[in-house]
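>>> Following is a predicted model, sequence given first.
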Amino acid sequence: MAEAALRRIAAGTSLHRIHRTHHSAIFFGPIGSEPQGRFDAPDGSFKILYAARSLETAFGETLVRSPQNPFVLSTAVAARVRSELLVTSTLRLYPLVDGGVSKLGLSFTDLHGDAYAKTWAVSAHIHGATNADGILYTSRFDNQRCVAIFDRAASSIAESSKINLPFPPSEAAKLSEKFGKIYVEP
């Protein structure tokens, strides 16, 4: 697999997460060794923190999981909170955002699909063969940037003063509408 010029996110940059209420704002997962997320280690040898460059993108990636479903349920939103993280030292990220993905044997269908075997393998390669702090990728819902940060870069991020904040229903409804979804309360 080919090397790529690492992209950088500068210290002082904000990242956004929407996470389950029982996880901390800075959570590297999954729990256990079984991969679950798009860039998790296939063998559990490293952990990943997922975040987005904007709150809207984090909402899409977390709560607009099934494009065919026209609804965002208030119960799903209530089970999560939003947090803002700060990059404390420059993050060096392996880019999976342009035509270079084919050098890794991937397509954007692989990156944006729900079958993760290929992305797990690529993540393991990037983790093992480069000094990248994580992966820069494109959201499948709004074409904006997301990051999958390797646990070896944990010291490069910190909590801001805006952590574990609930979503007011009006904001969840507005964000749902942005993605063409209807926010449904019980």
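Sure thing, it's come through.
>>> all contacts plus neighbour counts: C-alpha atoms, from now on.
Fine.
>>> and residue 72, what element?
Applying DSSP states H and E as the criterion places residue 72 in strand 71-73.
>>> which ones are touching residue 51?
15, 16, 17, 18, 58, 146, 147, 148 (Cα atoms under 8 Å, 6 or more residues apart in numbering).
>>> Format the residues you listed as CSV; extra columns: distance to residue 173 and neighbour count.
As requested, those are exported to CSV (distance: Cα to Cα, whole Å; neighbours: other Cα atoms under 10 Å):
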residue, distance to residue 173, neighbour count
15, 22, 24
16, 18, 25
17, 18, 30
18, 15, 29
58, 15, 25
146, 22, 24
147, 25, 26
148, 27, 24
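>>> right, and out of the residues you listed, which lies closest to residue 136?
Nearest to residue 136 out of the contacts of residue 51 is residue 147 (Cα to Cα; 4.8 Å).
>>> Give me the most central residue, this protein.
For the chain, residue 50 is the residue whose C-alpha lies nearest the centre (Cα atoms, centre = their mean; 3.2 Å).
>>> want to compare, so here's the second one:
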Amino acid sequence: MLSPTNMPPADLNERRLPVEEIPAGEAFFRMHRTALGAKFFGRTGWRFDSPGRAFGTLYAARTAEIAFAETLLRGQRPIVAESELHIRSFCEFRLQRVVRLVKLHGPSLIAIGATAAVTSGSYDVSQAWAQALHDHPDQPDGILYRSARDNDRFALALFERAAAALDLGTSTPVMADPARLGGILDHYSASLV
């Protein structure tokens, strides 16, 4: 059973959202299947997707390392199937305008009545928050949160209404840059199988 304290408070729309403005020109990273487009706003039921599929969500990260970890280091051991690397690319997007992201970390959690369970707990809780933040009168472009895989770094969920804020991105196959891949694997003490 969900604790009511984990869900958005009834007065959320009356609270001012803690927003970080990310300037135009800033880069974000996404790891995607090479055969599919990188600019994908999903409605498939991930952490910050709309529970009713009312809007799509694009997941990205502040660094390529976090995009890698969020995509491929999801088990209890840092092991990656080499076959997964051959079918994936990194995409670097650039912002075409300022985006406003709700800060779901640090003291900002208290300001809006949230806890860390929003970003690392049940998807039911995360999706309820995504819907509430999307529908808030402040109309944020998305959410900035600590990665569940590496909580020293940040990931983001961009709401579909901000699609025009991203350029088309530049994708590079993961295996095309062995030095980058090696650095990421070393950073996470990950191994290939």
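All right, it came through fine. Keep in mind that what you see is a predicted model, and the values were worked out from it rather than measured.
>>> TM-score for this pair?
After superposition, the two chains reach a TM-score (TM-score structural alignment, normalised by the length of structure 1) of 0.86; 176 aligned residues with a Cα RMSD of 1.8 Å.
>>> where exactly do the helices run in structure 1?
Using DSSP state H, the helices of structure 1 run over 55-63, 74-78, 108-112, 117-129, 169-178.
>>> centre of the chain versus the last one, how much separation?
Same thing as helix 169-178 of structure 1. 20 Å (Cα atoms, centre = their mean, to the nearest Å).
>>> Give me the contacts around it.
Residues outside helix 169-178 of structure 1 that contact it (Cα under 8 Å, 6+ apart) are 56, 59, 64, 71, 72, 74, 77, 182, 183.
>>> For those residues, could you give me JSON lines that also reports distance to residue 97 of structure 1?
Putting the contacts of helix 169-178 of structure 1 into JSON lines (distance: Cα to Cα, whole Å) gives the following:
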{"residue": "56", "distance to residue 97 of structure 1": "19"}
{"residue": "59", "distance to residue 97 of structure 1": "20"}
{"residue": "64", "distance to residue 97 of structure 1": "20"}
{"residue": "71", "distance to residue 97 of structure 1": "28"}
{"residue": "72", "distance to residue 97 of structure 1": "27"}
{"residue": "74", "distance to residue 97 of structure 1": "32"}
{"residue": "77", "distance to residue 97 of structure 1": "28"}
{"residue": "182", "distance to residue 97 of structure 1": "29"}
{"residue": "183", "distance to residue 97 of structure 1": "30"}
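>>> just the helices of structure 1: most buried one?
Mean neighbours per residue, mean count of other Cα atoms under 10 Å, is largest over these for helix 55-63, with a mean of 22.
>>> check the fit of that helix onto structure 2 and give the mean distance.
Taken against structure 2, helix 55-63 of structure 1 registers an average deviation of 0.9 Å after superposition, with mean Cα distance after the TM-score superposition for structure 1.
>>> State the span of structure 2 onto which that helix is aligned.
Helix 55-63 of structure 1 lines up with residues 64-72 of structure 2 when matched by TM-score structural alignment.
>>> And stretch 147-165 of structure 2, what's buried?
Buried positions in stretch 147-165 of structure 2, judged by neighbour count with 16 or more other Cα atoms under 10 Å: 147-149, 154-163, 165.
>>> Since that was my last question, I'll sign off now.
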